[in-house]
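Chemist: 3D model of this:
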Amino acid sequence: MRVWPHSRQLLCSAAVVLLAGCAAGTTPPPPAGTTAPAAAPAGLVPVTVAVPDGLDHRPFDTARQVLVPPGWTVSVWARVPKARLAAWAPDGRLLVSLPSMGQVVSVGPERVTPLLSGLTQPHGLSFTGSTLLVAESDRITAYDYRDGSATGPRPIAAGLPDARSPELRGAYSHALKSVTAGSDGAVYFSIGSTGNISAQDRTADPPRATIMRVPPGGGPATVFATGVRNGTGLATAPDGSIWTAVNNRDNIADPATGTVHPDYVAENPPEAIARLTAGRELGWPFCHPTGGPADAPFIRDVQTNADGGALDCASLPPVEQTIGAHSAPLGMSFTEGALPAPYDSGALLGVHGSWNRQPPRAPEVSFLPWRNGILGPAETLLGGFQSADGSRWGRPVSAVVGPDGGVYVTDDLADAVYRLAPPGLR
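Modeler: Presented below is the predicted three-dimensional model:
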């Protein structure tokens, strides 16, 4: 494998803090003049999104409702075009990536200030102490962060594949990359597959559909996990383990008939949420999880691995947790103690919603409880972005808990950052 340029600076551990949850309650009728969401999941109630003066342009030129646990409130905190992944800086500033604009910005309720510009599709953000890690489509870069400035860029991994790579000829469906700083001092980052079933990604140099690892202090990036179609969700758990939330295959054939049938495609395969260890194999495109939500086993893909010769799916450890097929999980992170019980320990997951499923899988922010090193089944923390007819006005990407105890949610359809406040927080 080629050795990519890297930094020799020692990297320490850090994780973007995140958390949230759900609770029971009654569901009052929506206020007059609002756009009512689809039916609320159990325990959630509709609330109208508060919109400050000056932030009430589309889609907030009409009243919007979301679904939250009883007593929680939601407001538009900032308007940020095409806001993607987010991380809180040590000085209390919220950083948000804007891949379509080549920027990382510092966001506040009355300002959006460029922090870094001229980048190539920046996406993942992570802090390790005062070091900011930025994942661009073709590299991972470390910066010294201080007083709202990012300086001293140095490569952690370069020459990564994106649409400009000569061998890909402009075709790369999953070029955006995510990054997390491990508690072991290493840096972990995702390389997505070029397409839906592109098996040649597994033997590419560098290999695609992987999670990569750069050792503490720098060094060549090596493969940490394989068969990860598009591990956009990437985070370090409280116990130091690395987790990924995967966007799995589209248009998969029913193993019973060998044909692609809409009813089977709509429910298969589930999106994997997996604990990674060195050498973990998540099967794509030869195997995929089935069933779930917890401990989902792998089965053969009848289009790519009909006889099992490409990969022994039965030998793969089951996926720790899953969510519905085509949900499109994106930003992921963990926290402990940042929110009131019962949400004091868990993971937040920005769920973008499906793009080709009928009926569409709804966007939301999910909460997965974390107990004794295990993630429990996903629950909706923030929903209501999709109406009963399948139309949408928002699509969450990521959620991070702020220093004030609020949950800050990016939305690249509504061009917004929301503040989700638990009971008692104003």
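Chemist: only C-alpha atoms from now on, for both contacts and neighbour counts.
Modeler: OK.
Chemist: do a quick rundown of the helices in this structure.
Modeler: 262-267 (DSSP state H).
Chemist: for residue 362, which non-adjacent residue is closest in space?
Modeler: residue 353 (4.9 Å; C-alpha to C-alpha, 6 or more residues apart in numbering).
Chemist: with residue 266 instead?
Modeler: residue 357 (5.8 Å).
Chemist: what's the local residue count around that neighbour?
Modeler: 18 (other C-alpha atoms under 10 Å).
Chemist: check the gap between it and residue 326 for me.
Modeler: Separation of residue 357 from residue 326 (C-alpha to C-alpha, to the nearest Å): 7 Å.
Chemist: repeat that for residue 204.
Modeler: 26 Å.
Chemist: compare with the first, here's sequence two:
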Amino acid sequence: MNIARLSVVTPLLLAASCGTAQLTDTAGMGPNPELPAPQHSLIPTVNVAKAVGWPEGVQPRAANGLQVTAFAKGLQHPRWVYVLPNGDTLVAEASAPEHPEEGKGIKAKAMGFFMKKAGSAVPNANRITLLRDVDGDGVAETRTVFLSGLNSPVGMVLVGADLYVANTDAIVRFPYAEGATSIAATGTKVADLPGGPRNHHWTKNVIASRDGSKLYATVGSNSNVAEHGMAEEEGRAAIWEIDTKTGAKRLYASGLRNPNGMAWDAKTGALWTVVNERDELGSDLVPDYLTSVRDGAFYGWPYSYYGAHVDDRVQPPRPDLVAKAVKPDYALGNHVAPLGLAFADGNALPSTYASGAFVGQHGSWNRKPRSGYNVVFIPFRDGVPTGENPREVLGGFVSDSGEAYGRPVGVAIDKRGALLVADDVGNVIWRVK
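Modeler: Down below sits the predicted model:
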């Protein structure tokens, strides 16, 4: 490491010894999490698990009564999984796009160093790969490049014969034929999404309404708490509704700092999402969350969190918006970084997983002790979480010495009812049954 880089990184290394959580992990979970006074510091807590990948013979730890196997190995930063009606599995292999404004400044350079340590700064495959389990043994025998030349793709959804892909800056449509192992056609842009030279939260997800007439796309914020100004946040921290025929879009919900996974509750028809909340208020704030999404609702970011808890770092304040901020339904824990979301519908796991949602938690970079780095199940009853703490489905992603073997991202239920988990550090798709 050269002296210039050392001078940037050393203060953050020292900060890693500060900011230890005072509350238990479970205090930041459930419908009414504890929200202590925020801790302000010039330098944030840093506690990155170095990405090393899975040693030979080592794999995640499944909960009692479950088994985990590798569905596919040797992928390139797999972020998202989507199961087609015929059982084929699509995997979005992508990393951050070029965003030159994001790396400017001492703090940004230091954070870039730590994100590289965490396994995020890797070459961008910019493709979707198709996996096919021909003989039904739970291992993909066929692997083909399904789509290439994309722009940091993540979300995918099939509507009839149209496959929609969420690039980092647009929703693009491709023609799909059942059983196809690749698509050669050029995609058609349906709608632009906020991208640009900063593009802080670059991942975009997309799902479709039940009748296929509308798409819903997530767009994360361009900052932690609007420190670059609200003009940089235009159209961000939101879920957009897009007409599949015309591409016309409208703001469906806002104030969601970094929404990623989305899913429909088949019983109630409600849209749910998982959200990464703000950083740099200490290890005990702010809990990331799972919430239903109301049409037209505002969820607080950047002015407040969990309803009326004002973030005084954001100036000028907006008491009018804070007054209408919706409290999320369920806290997942502080800094767990929830990304993937799938409801239990169609799963063949034991009955204890019959009603609820699976969440892929990428894991913290700024909490002591670390949190997340697992897949959890949130039990539901009558269309809402029961209030129980999350149940770990898949763990063991961090070694006893604090190195990350893997990091869970997207989750999906496959054609045979098993749970698929994308692991972007281990470069594996895990299958849990």
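Chemist: re the thing from before, what's the residue nearest to residue 362 of structure 1 aligned with over in structure 2?
Modeler: Superposed on structure 2 with TM-score structural alignment, residue 353 of structure 1 falls opposite residue 363.
Chemist: any idea how many residues pack against the aligned residue in structure 1 for residue 375 of structure 2?
Modeler: Mapped onto structure 1 by TM-score structural alignment, residue 375 of structure 2 lines up with residue 365. Using other C-alpha under 10 Å, residue 365 of structure 1 has 28 other residues around it.
Chemist: ok, now residue 189 of structure 1?
Modeler: 27.
Chemist: can you check residue 101 of structure 1 too?
Modeler: 16.
Chemist: isn't residue 322 of structure 1 up against residue 297?
Modeler: No: applying C-alpha atoms under 8 Å, one finds residue 322 of structure 1 not in contact with residue 297, separated by 10.7 Å.
Chemist: these two - which one has more neighbours?
Modeler: The residue with more neighbours, out of residue 322 of structure 1 and residue 297, is residue 322; 26 against 19, by other C-alpha under 10 Å.
Chemist: what's near enough to touch the nearest residue to residue 414 of structure 1 once chain neighbours are set aside?
Modeler: Nearest non-adjacent residue to residue 414 of structure 1, counting by C-alpha to C-alpha, 6+ apart: residue 394, 5.0 Å away. Neighbouring residues of residue 394 of structure 1 by C-alpha atoms under 8 Å, 6 or more residues apart in numbering: 363, 385-386, 411-414.
Chemist: go on, residue 235 of structure 2?
Modeler: Listed by C-alpha under 8 Å, 6+ apart, the contact partners of residue 235 of structure 2 are 194, 219, 251.
Chemist: top of the residues you listed by neighbour count?
Modeler: Neighbour counts for these (other C-alpha under 10 Å) peak at residue 219, which has 29 neighbours.
Chemist: what residues are up against that residue?
Modeler: Residue 219 of structure 2 makes contact with 193-194, 201-205, 235-240, 258-260, according to C-alpha under 8 Å, 6+ apart.
Chemist: selection in ChimeraX covering whichever of those are buried, please.
Modeler: Command for ChimeraX that selects the buried part of the contacts of residue 219 of structure 2, burial taken from 16 or more other C-alpha atoms under 10 Å:
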select :193,194,201,202,203,204,205,235,236,237,238,239,240,258,259,260
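Chemist: residue 341 of structure 1: neighbouring residues, count only.
Modeler: 10.
Chemist: corresponding residue for it in structure 2?
Modeler: Aligning on TM-score structural alignment places residue 341 of structure 1 opposite residue 351 in structure 2.
Chemist: and residue 188 of structure 1, by the same measure?
Modeler: In structure 2, residue 188 of structure 1 lands on residue 216 (TM-score structural alignment).
Chemist: what about its match, distance to residue 239 of structure 2?
Modeler: 6 Å.
Chemist: got it, and residue 6 of structure 2?
Modeler: 39 Å.
Chemist: check residue 26 of structure 2 too.
Modeler: On the measure of C-alpha to C-alpha, residue 26 of structure 2 and residue 239 of structure 2 end up 28 Å apart.
Chemist: quick check: the match of residue 375 of structure 2 touching residue 347?
Modeler: No: contact criterion C-alpha under 8 Å: residue 365 of structure 1 and residue 347 do not qualify, at 10.2 Å.
Chemist: pull out the buried residues from stretch 154-163 of structure 1.
Modeler: Under 16+ other C-alpha under 10 Å, the buried positions of stretch 154-163 of structure 1 are 154-158, 160-163.
Chemist: start and end residues in structure 2 for stretch 270-285 of structure 1, please.
Modeler: Using TM-score structural alignment, stretch 270-285 of structure 1 pairs with 287-302 in structure 2.
Chemist: before we move on, the earlier item: ok, the buried residues of stretch 154-163 of structure 1 vs residue 199 of structure 1, which is closest?
Modeler: Ranked by distance to residue 199 of structure 1 (C-alpha to C-alpha), the buried residues of stretch 154-163 of structure 1 are led by residue 161 at 15.4 Å.
Chemist: tell me which residue of structure 2 matches up with the closest one.
Modeler: Per TM-score structural alignment, residue 161 of structure 1 is aligned with residue 194.
Chemist: give the contact list for the closest residue to its match other than its chain neighbours.
Modeler: Ranked by C-alpha to C-alpha, 6+ apart and with sequence neighbours excluded, the top spatial neighbour of residue 194 of structure 2 is residue 169, at 5.6 Å. Taking C-alpha under 8 Å, 6+ apart, we find residue 169 of structure 2 in contact with 151, 192-196.
Chemist: ok, those in structure 1, which still hold?
Modeler: For the contacts of residue 169 of structure 2, the aligned pairs still in contact in structure 1 (both residues aligned by TM-score structural alignment, their matches' C-alpha atoms under 8 Å) are 151, 192-195.
Chemist: can you put the residues you listed in CSV and add distance to residue 392 of structure 2?
Modeler: Compiled in CSV, those are given as follows (distance: C-alpha to C-alpha, whole Å):
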residue, distance to residue 392 of structure 2
151, 33
192, 37
193, 34
194, 34
195, 34
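Chemist: which of the residues you listed fall in strands?
Modeler: Judged by DSSP state E, the subset of these located in strands is residue 192.
Chemist: quick one on the thing from earlier: please enumerate the shared neighbours of residue 365 and residue 347 of structure 1.
Modeler: Joint contacts of residue 365 of structure 1 and residue 347 (C-alpha under 8 Å, 6+ apart) do not exist.
Chemist: count the neighbours of the closest residue to residue 35 of structure 1 other than its chain neighbours for me.
Modeler: Excluding the flanking residues, the one nearest residue 35 of structure 1 by C-alpha to C-alpha, 6+ apart is residue 64, at 5.5 Å. Residues lying near residue 64 of structure 1 (other C-alpha under 10 Å) number 22.
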